[in-house]
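Trainee: When you get a sec, could you give me coordinates for this:
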Amino acid sequence: MIAIQLLACAGLIIGAFLILGLKPVEFTDSLFAFLLRPKRSIREDIQTSTGRKKDGPLRREIKEAQVILEMTGRGSRFSLVCAVSLALFCIGGSLAILLGNFFLAPVMAVGFLFLPSWYVKLTANHYKRDIASELETALSVVTTAYLRTEDIVTAVEENIAYLNPPVSKVFRDFLMQIKLVNPDVEAALKAMKDRIDNEVFREWCDASSDCQHDRSLKTTLTPIVVKLSDMRNVNAELEYMLAEPRKEFLMMVVFVVGNIPLMYLLNKDWYHVLMHTPLGQVILAITAAVIFVSAGYVVKLTRPIEYRR
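Mentor: Down below sits the predicted model:
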């Protein structure tokens, strides 16, 4: 009976979309845009901008996912992430309802809603590691050429063919700005440093900008490039250590969830109490809430270290 009601509800929603001519992506874009930019008073905006009032967990997760996607050059996928989040929200609530546990429904729905944003955060760590590796090569060859020619534009032109995306695009835009827009090298370097979210790259751009006034400062570029190599070695060692907590957490989740069908095989009376009594359903809801909250902290705390000046 519950399954038939869920199917009827899904058919009603699909019919409403077809009648109104709405696309799921457009609907999710509008919904999440409202969540990101709600109507607030000037006082609330001031408190948020000054840090005295923080955004809620949902809005904070959506903003972080959007920023990470834009930072990694995947900003166009934000609509897809929003659509998947909304779909998982419905799937999580529907699964709990099919199990007959209405206490679990909001927990499963909200927990499944956060899954895409957590996935985006985990993939961002791999993207940053790849960017740092490519930056190490790019800055090394450009710095070597600059020490020889004492001309940053010539150094970039000589090595642009050996660079790989997305770092190569940043340096190509740097050359294009100098040749076609503004020949001011210092302004182009300052504009380039915000194109990649890496503190060592920003420090290199600042040092290169200073070298335009004093060529003797070019010796400071090589130690900056060495920092990328040191960070890569340290992060490689920490990657294994950071993977251990995630692995242990996943194993504990498998054990906790796997005990439910195991209980059905060992003691059907206990299984009935857990699945079909109010007390057991509340315990399941609390357990699921603890799992999702812990998953959020695991994703947040098991990130690679970043250099800060």
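
Trainee: okay, CA-based contacts and neighbour counts for the rest of this
Mentor: Fine.

Trainee: Met192: neighbour count?
Mentor: 18 (other Cα atoms under 10 Å).

Trainee: Was I right to think Leu175 contacts Thr154?
Mentor: No. Counting by Cα atoms under 8 Å, Leu175 sits too far from Thr154 to count as a contact (9.6 Å).

Trainee: buried residues in stretch 15-35?
Mentor: Under the neighbour-count criterion of 16 or more other Cα atoms under 10 Å, stretch 15-35 has Pro24, Val25, Thr28, Asp29, Phe32 buried.

Trainee: how about this one, so we can line them up?
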Amino acid sequence: MTYINLIYLAVFLLTSAALFLFGGVDEGFAAERRRGKKAGAMKLRKQTVFTRLARLEQKRRGLVADTGMPKTVYRLLTGLGALGGAAIGKAFFHELFFAVAVGILGALAPLLYLGYKRTQAKSQRVERLQGSMMLLSNSYIVTEDFVQSVQDNIDLLEYPAPFRDFLTYVSLIDGNIKTGLRRMESRVDNPYFSQWIDVLLMAQDDRRMKYVTMSVVDAMADVHQAQMESDTVMYAIWREYFTVLALIFAAPLIFRVLMKDAYLVLVTTLPGQALLVLLLAAVVFSLVQALRLNKPLLS
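Mentor: Here you go, the predicted structure:
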């Protein structure tokens, strides 16, 4: 067997392995062994793929809505990202297929920016909520009347919306403080806020529990501080990650300038193009894994 045949065989094996792993064929085979029916296993796998696509689309819409970015601006950024990615792909990889592939990646780039903006917005919201909870806890320890504490400090709160709604409810609709507290809890999606509400509910029957409200706020502050430190580390990692990606995509261009023969082999022959496909697949896989790991400690 000649040297070129060995190269073709290696590329074929690598490509097959990549398709096997990225396409989820191994999961299909596992389902087939468990169920004993090939048709049922393949149907389950297809449903899983469509379910995942639907979830991704739902997450994309939620991301755009959470950041408050106008749809027109988002579409403009997506178009610019696609055009820029296609231009880079064509310049670096020469072939139309790679221009389209990199263009698709470029179209997804605004989602990374929106994810960063949403993380910042959530961090600021948690910080404002924590400050409001601390102010009200201190006031409640003194007054022993939560409604009075909210009335006295409503204009000083950094996160006043749920507390204004609480005052409106207990003053004009239902004077039951416990019902109002549970209703306010449903307005804020935060586990520490829920714990704080639980303590306030217990404090309505046992005044000694009012001191525990500060313990919940302190625990929330500790987690928020850990989240800020984690975000700082993650941003540094992301900078290094994108630097490596830039170097990876610049490699073909470097070959084009310094080693033209190697560049032609890379972009015009089947083994070279297969390696580039594996390169793009590895980039997508690493990006997905990085996004999965970058989960907030507190939302």
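
Trainee: between Leu175 and Thr154 of structure 1, which one's more packed in?
Mentor: Higher neighbour count among Leu175 of structure 1 and Thr154: Leu175, with 22 against 15, using other Cα under 10 Å.

Trainee: I'd like to know how far that one sits from Val153 of structure 1.
Mentor: With distances taken as Cα to Cα, to the nearest Å, Leu175 of structure 1 is found 7 Å from Val153 of structure 1.

Trainee: Common neighbours of these two, please.
Mentor: Counting by Cα atoms under 8 Å, 6 or more residues apart in numbering, Leu175 of structure 1 and Val153 have no common neighbour.

Trainee: what sits against the counterpart of Leu275 of structure 2 in structure 1?
Mentor: Mapped onto structure 1 by TM-score structural alignment, Leu275 of structure 2 lines up with Ile283. Applying Cα under 8 Å, 6+ apart to Ile283 of structure 1 gives the contacts Leu274.

Trainee: let's go with 10 Å and repeat that
Mentor: Residues near Ile283 of structure 1 by Cα atoms under 10 Å, 6 or more residues apart in numbering: Phe103, Leu104, Leu274, Met275, Thr277, Ala289.

Trainee: now do Asp151 of structure 1
Mentor: Applying Cα under 10 Å, 6+ apart to Asp151 of structure 1 gives the contacts Ala145, Cys211, Gln212, Arg215.

Trainee: ok, now how distant is the aligned partner of the last one in structure 2 from Pro162 of structure 2?
Mentor: It stands for Arg215 of structure 1. Under the alignment (TM-score structural alignment), Arg215 of structure 1 maps onto Arg207 of structure 2. Using Cα to Cα, Arg207 of structure 2 is found at 23 Å from Pro162 of structure 2.

Trainee: quick one on the thing from earlier: tell me the two of the buried residues of stretch 15-35 of structure 1 that are most distant?
Mentor: Pro24 and Phe32 (12.1 Å; Cα to Cα).

Trainee: Which neighbours do these two have in common?
Mentor: Shared contacts of Pro24 of structure 1 and Phe32 (Cα under 10 Å, 6+ apart): Ser79, Cys82, Ala83, Leu86.
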